[in-house]
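[1] The sequence and its predicted three-dimensional model are supplied below.
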Amino acid sequence: MTPGTTTPELRSFAAQFASSPRGAQLARRLAVRRMEEWGHPPESDASCTVALVVAELAANAVQHGRVPGHDFSLRLTLDAATGLTRIEVADAATTKRPPTAPPSSHPEGESGRGLLLVDVLAVRWGTEPRRPVGKTVWAEVAVSS
C-alpha cells in the first residue's frame, strides 16, 4: 500500500489489491477507514456513499476486469475546496469497458444495478485508459465538511 498525500485541502490514498472478492472487500473497508481519518465517520453519509461506490467499482473490477496475474488499484482523493471525493478503480482489462451510461436492469434480476447505483450516487463518473494497459473507472461524490 502507498501512504497518501495530505494537505489541508487535498488528501489522497492509493493501494493495490488482489483481484478477488476478498480484495474488493478490503478495498471498501480501507476506504471507510480512510474517510474516518479524514473526518467522516463510518456512519456518515459521505463515508457510506464512498463505501458503496468503492464496493461497486471494485466488484466490477474483480468480476469483469480481472486479468490473471494482475491486481486492481484504488485511489481516493478528497478535495475539501470542492467538496468532492474522487474514487478511481483501475484494472488490467482493456477489452471490457463499462457502458457510457448505466444499463437498465430488470427489477427482479440479481445483477446489473451496480453502475446504476454509481450513476445515482455520483456527481459524475466515467472511464479512461490506464497506461500501460487496462482502464480506470472513476466517480466523484459530494462530501460535506
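    The structure has been received and is ready for your questions.
[2] hey, let's count contacts and neighbours off CA atoms from now on
    Will do.
[3] middle-most residue in the chain, spatially?
    Nearest to the mean C-alpha position of the chain, counting by Cα atoms, centre = their mean, stands residue 54 at 3.5 Å.
[4] Please tell me I have it right and that one contacts residue 27.
    Yes - taking Cα atoms under 8 Å as the definition, residue 54 is a contact partner of residue 27 at 7.2 Å.
[5] for stretch 64-82, which positions count as buried?
    Judged by neighbour count (16 or more other Cα atoms under 10 Å), stretch 64-82 contains these buried residues: 65-67, 71-80.
[6] Second structure follows, compare the two:
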Amino acid sequence: MSTVRADLRTDLTGFNEDLIEALTLCTSELVANTIEHTRSGGSGGRVLRALFESEPGVLRLVVVDDGARESAPAIPTDRTEQEWLTAERGRGLLMVDMLASRWGAYPVVPFPFCADLGMAVWAEFALGGAQR
C-alpha cells in the first residue's frame, strides 16, 4: 500500500496538500477494498488506478478491480448508532463519501453476463484553487 500512496503523491506533485491528503486517504481505502473483496487480492491479482481531470476543475480517481465482487460497493445503512460506535469495519466508504465531491461504481463491462469481470469505483474532487 505504501507504493500506491507514494505513486499517487508523485502524480499530485504541485497540488494543494489538503487535496493530496484527501486523495491519498480515498485511494488507500478503495485499493484496500479492492484487495480484500475481489480477485485482485489473490495470486496474480491486479488493481488499476487512474487519475484524470474529468471536467474542468474536477479531478477523478478511478480504481478498477479484477472482478468477483458480490455487489456494488456501498456504505452500510443497516447499523444502529451503537453498532457504528463499535464497528471495526465498514467505515472506509463513509470516509470516501465525506471527502469526495461525489463517488460511485460501475461494472467494467456493462452486460449482465460480464458482471464478474470487474468493477470501477470512482471518486471526484473539486480542484478549486488546488491546481498547480
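    Now that the structure is in, tell me what you want to look at. Values in this document were obtained by computation on a predicted structure and should not be read as measured data.
[7] Need the TM-score between these chains.
    Overlay of the two chains. TM-score (TM-score structural alignment, normalised by the length of the second structure): 0.76; 116 aligned residues with a Cα RMSD of 2.0 Å.
[8] re earlier: what helix or strand does the residue nearest to the centre of the first structure sit in?
    When elements are assigned from DSSP states H and E, residue 54 of the first structure belongs to helix 45-64.
[9] Which elements pack onto that helix?
    Where contact means 3 or more Cα pairs under 8 Å, 6 or more residues apart in numbering; DSSP states H and E, helix 45-64 of the first structure is packed against helix 21-37, strand 72-79, strand 84-91, helix 114-121, strand 135-142.
[10] How about the contacts made by the counterpart of the residue nearest to the centre of the first structure in the second structure?
    Using TM-score structural alignment, the equivalent of residue 54 of the first structure in the second structure is residue 27. By Cα atoms under 8 Å, 6 or more residues apart in numbering, the residues touching residue 27 of the second structure are 4-5, 61, 63.
[11] ok, of these, which come out buried?
    Buried members of those, scored by 16+ other Cα under 10 Å, are 5, 61, 63.
[12] Switch the buried residues of stretch 64-82 of the first structure over to CSV; also include distance to residue 143 of the first structure.
    As requested, the buried residues of stretch 64-82 of the first structure are arranged in CSV below (distance: Cα to Cα, whole Å):
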residue, distance to residue 143 of the first structure
65, 28
66, 30
67, 33
71, 28
72, 25
73, 22
74, 18
75, 16
76, 13
77, 11
78, 9
79, 9
80, 8
